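Asks: sequence unknown, structure follows:
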């Protein structure tokens, strides 16, 4: 295998000397009000806790353990500086339809991670992971659950939000004590939370695309059901991020500025119906999302969806029954492609430690892939249809 050398580029020498700047422009040496690490990383001595550390490869700076600086921490989901109360809070995992009849979606540009996977009908559905949701009135439209989304949400310790479910495959799972579920009270939901949902008039739209999650009602439901708002001691962050002021460049990796999870032709792998793709913009280092020949936008702000990283996670899939309900293996191991900084890093994913731990991503040499700070879009690729994946 060709060894791909990871390099981190210091954006400015003054940043390298100071290690990092906070999101508001203050240096890390600003007075620390409180020192906090991920629950599984807390150490006895504050002097041992560093926000950013250097790996064994000289010059490669990453975020490892977290500090609280002026009331802010670096997010476990994006690496960016956010209010501490936001960073330590369990995120929301919200089921959102992605078919043309539902567009545009509302509030989705505020998600830190978007997970996309095929469903029956051979289209995809999104699960958006939100940590910044206090300023949102509502999110949606909201759609029903499939078990592989629930298993994925459990890896983030997320509060799982859905309207409906594939009952034969989801009922037992979604009602477990280990799943913090906020759902409309349909058949198969044992602890309904109807106060979190309502309908918004959308003339010309089918009724199934008019249901929304309302944040005030969600918060009331979480409190009523007695769910925990903060990560527990077993929380494991999914990504390792480049430190503030640095970029994971992967200069020896292959260029990939246009990436298509389902290619350009119709196919039954889930991505062939609307042919989504991402285009990398080197000016802002972001990937712009397109679908069905158009920009995919957020109705809330009319902005095109953008992310800093895109992941193709290859999973074995099966058709379960005559209704075309699908199953995907989101535990175990598989191949993966990680796109960041206009490059593609070939590697693998692994999730071997149970439901409560997310998959990790590794390069061909077995090294954990370093992500650039910002939002990430993860496409579950049906392995049996992997021939349709394209990038250039």
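Replies: Sure thing, it's come through. Bear in mind the structure is a predicted one, so any value in this text is a computation, not a measurement.
Asks: For the rest of this, base every contact and every neighbour count on C-alpha atoms.
Replies: OK.
Asks: ok, the closest residue to residue 296 other than its chain neighbours - contacts?
Replies: In this structure, residue 296 finds its nearest non-sequential neighbour in residue 290, 5.1 Å apart by CA to CA, 6 or more residues apart in numbering. Counting by CA atoms under 8 Å, 6 or more residues apart in numbering, residue 290 touches 276, 277, 278, 279, 296.
Asks: one more time with 6 Å
Replies: 276, 277, 296 (CA atoms under 6 Å, 6 or more residues apart in numbering).
Asks: Neighbours of the last one, how many?
Replies: Right, the one you point to is residue 296. When neighbours are defined as other CA atoms under 10 Å, residue 296 has 22 of them.
Asks: helix, strand or coil for residue 185?
Replies: Three-state call for residue 185 (DSSP: H, G, I helix; E, B strand; the rest coil): coil.
Asks: Pretty sure it sits against residue 192.
Replies: Yes: contact status for residue 185 versus residue 192: in contact at 4.3 Å, counting by CA atoms under 6 Å.
Asks: For residue 131, see how far away the closest residue to residue 217 other than its chain neighbours is.
Replies: When the adjacent residues along the chain are set aside, residue 217 lies closest to residue 196, with 4.0 Å between them (CA to CA, 6+ apart). Between residue 196 and residue 131 the distance is 17 Å, computed by CA to CA, to the nearest Å.
Asks: what about versus this one:
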């Protein structure tokens, strides 16, 4: 069945946009994942237009789930959110489509939280972006929402063509919550910002999605532990058909519960500067290849990942070299250090 990645745009060059989208079509087995339809998306923000009656069934770029009804005109929005206990409670995660977790200084982590199908009113606390975000955001041409960044990082993201909206740059929607402590008190009224964004052009899929529900994992994986150095470990438990981050900094009612957790092991290099406390600032190398684990339906599949450039999507293969598609749904990607001293992964 031909599944076409569509994003509605109010730009005049509609014919050219559709041609570009058609070139990005995926041939996937099955007829969709009706149980988790994103039909409620327009309720949570974003103007939209109806899909063509003659178009092939469309799917959301960040979930692979069927698009029913209208699609937003805004591009995917990627909010950089703190992931330490100082961020409690994190806001907005429960309405995300996809989240990646990346290493920052001190062995701690930061989240890149992708919103497309639903735009929450409140997100945060918003923190600074990193050079690691170039390869994480560019595949879907997302707009990064950030407090700011080091000068060298801003220069690199601009050179890479990454669009970002920052508090330092005076973007709409930011405010300081007086009940929180700085710098963990910068919050964002995300819908206010989205109203200011230019209409979206075509967006390719973030992952190679499968809509038939098939998954070749065989090893039990109802408990996962992803350790990012000595500073942070993300723990997962398979409950009720989804994975639950048991040590999340979000309120239990507002947590992101992915259908799939992916762990990729990547190289780490210096980002080219030290933080204000003099700590090494790591940069995750998300191009090339490495080991990968895919967790879905309480099972694990070990294989490899590859990504040929910052704008390329993540691709996965199993141990035999066969391409692996990711089950359609919500996904969390752990971007972990390759060095075992810096990051360990265990599951059972």
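Replies: Received it, and whenever you're ready, just let me know what you need. Note that the coordinates shown come from a computational prediction; the quantities given were computed from them, not determined experimentally.
Asks: ok, back up a step: nearest to residue 96 of the first structure, of the contacts of residue 290 of the first structure?
Replies: residue 296 (13.6 Å; CA to CA).
Asks: which ones are touching that closest one?
Replies: Taking CA under 6 Å, 6+ apart as the definition of contact, the neighbours of residue 296 of the first structure are 289, 290, 304, 305.
Asks: In helices, which of those fall?
Replies: Of the positions in the contacts of residue 296 of the first structure, not one sits in helices, assigned by DSSP state H.
Asks: before we move on, the earlier item: return the distance of the aligned partner of the residue nearest to residue 296 of the first structure in the second structure relative to residue 321 of the second structure.
Replies: With TM-score structural alignment defining the correspondence, residue 290 of the first structure maps onto residue 246 in the second structure. Between residue 246 of the second structure and residue 321 of the second structure the computed distance is 33 Å (CA to CA).
Asks: if we can go back for a sec, show the buried residues in the contacts of residue 296 of the first structure.
Replies: Buried by 16 or more other CA atoms under 10 Å: 289, 290, 305, out of those.
Asks: Could you dump the residues you listed into a markdown table and include distance to residue 109 of the first structure?
Replies: Below are those laid out as a markdown table (distance: CA to CA, whole Å):
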| residue | distance to residue 109 of the first structure |
| --- | --- |
| 289 | 11 |
| 290 | 14 |
| 305 | 6 |
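Asks: How far away from the center of its chain is the strand ranked longest in the second structure?
Replies: Taking residue count as the measure and DSSP state E as the definition, the longest strand of the second structure comes out as strand 260-274. Strand 260-274 of the second structure has its C-alpha centroid displaced from the chain centroid by 15 Å (CA atoms, centre = their mean, to the nearest Å).
Asks: In the first structure, which residue range corresponds to the next helix or strand after that strand?
Replies: Once strand 260-274 of the second structure ends, the next helix or strand along the chain (criterion: DSSP states H and E) is strand 280-285. On the basis of TM-score structural alignment, strand 280-285 of the second structure is assigned to residues 324-329 in the first structure.
Asks: any chance you could map the helices in the first structure?
Replies: Applying DSSP H to the first structure gives helices spanning 13-18, 84-87, 147-155, 167-174, 215-225.
Asks: okay, those in TSV with mean neighbour count and distance to residue 379 of the first structure next?
Replies: As requested, the helices of the first structure are arranged in TSV below (neighbours: other CA atoms under 10 Å; distance: least, CA to CA, whole Å):
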stretch	mean neighbour count	distance to residue 379 of the first structure
helix 13-18	13	33
helix 84-87	18	24
helix 147-155	22	12
helix 167-174	17	21
helix 215-225	16	26
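Asks: Distance to residue 380 of the first structure for the ones you listed - can I get that in a markdown table?
Replies: A markdown table is the format used below for these (distance: least, CA to CA, whole Å):
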| stretch | distance to residue 380 of the first structure |
| --- | --- |
| helix 13-18 | 36 |
| helix 84-87 | 26 |
| helix 147-155 | 10 |
| helix 167-174 | 19 |
| helix 215-225 | 28 |
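Asks: Select, out of those helices, the one closest to residue 238 of the first structure.
Replies: Ranking the helices of the first structure by distance to residue 238 of the first structure, with CA to CA as the measure, places helix 147-155 first at 8.3 Å.
Asks: which one in the first structure is aligned with residue 100 of the second structure?
Replies: In the first structure, the residue equivalent to residue 100 of the second structure is residue 115, according to TM-score structural alignment.
Asks: Tell me how many other residues crowd that match.
Replies: Applying the criterion other CA under 10 Å, we find 22 residues in the vicinity of residue 115 of the first structure.
Asks: Give the closest residue to residue 180 of the first structure in space, chain neighbours not counted.
Replies: Beyond its immediate neighbours in the sequence, the residue positioned closest to residue 180 of the first structure (CA to CA, 6+ apart) is residue 159, lying 5.1 Å away.
Asks: What's the local residue count around residue 390 of the first structure?
Replies: Applying other CA under 10 Å, we find 15 residues neighbouring residue 390 of the first structure.
Asks: The second structure: which residue goes with that one?
Replies: Structural correspondence for residue 390 of the first structure with respect to the second structure (TM-score structural alignment): residue 346.
Asks: cool, and residue 217 of the first structure?
Replies: Across the alignment, which pairs residues by TM-score structural alignment, residue 217 of the first structure is matched by residue 192 of the second structure.
Asks: again, but for residue 306 of the first structure
Replies: Matched across to the second structure, residue 306 of the first structure falls on residue 257, judged by TM-score structural alignment.
Asks: What is the neighbour count of its match?
Replies: Using other CA under 10 Å, the number of residues around residue 257 of the second structure comes to 24.
Asks: That one: what's it in contact with?
Replies: When contacts are counted by CA under 6 Å, 6+ apart, residue 257 of the second structure touches 243, 244.
Asks: quick one: furthest residue from the center of the second structure?
Replies: Most distant from the centre of the second structure: residue 54, at 30.4 Å, with distances by CA atoms, centre = their mean.
Asks: what's around the residue nearest to residue 176 of the second structure when sequence neighbours are not counted, how many residues?
Replies: Taking CA to CA, 6+ apart, and ignoring the residues beside it in sequence, residue 176 of the second structure has residue 186 as its nearest neighbour in space, at 4.7 Å. As a burial measure, the neighbour count of residue 186 of the second structure was computed by other CA under 10 Å and equals 22.
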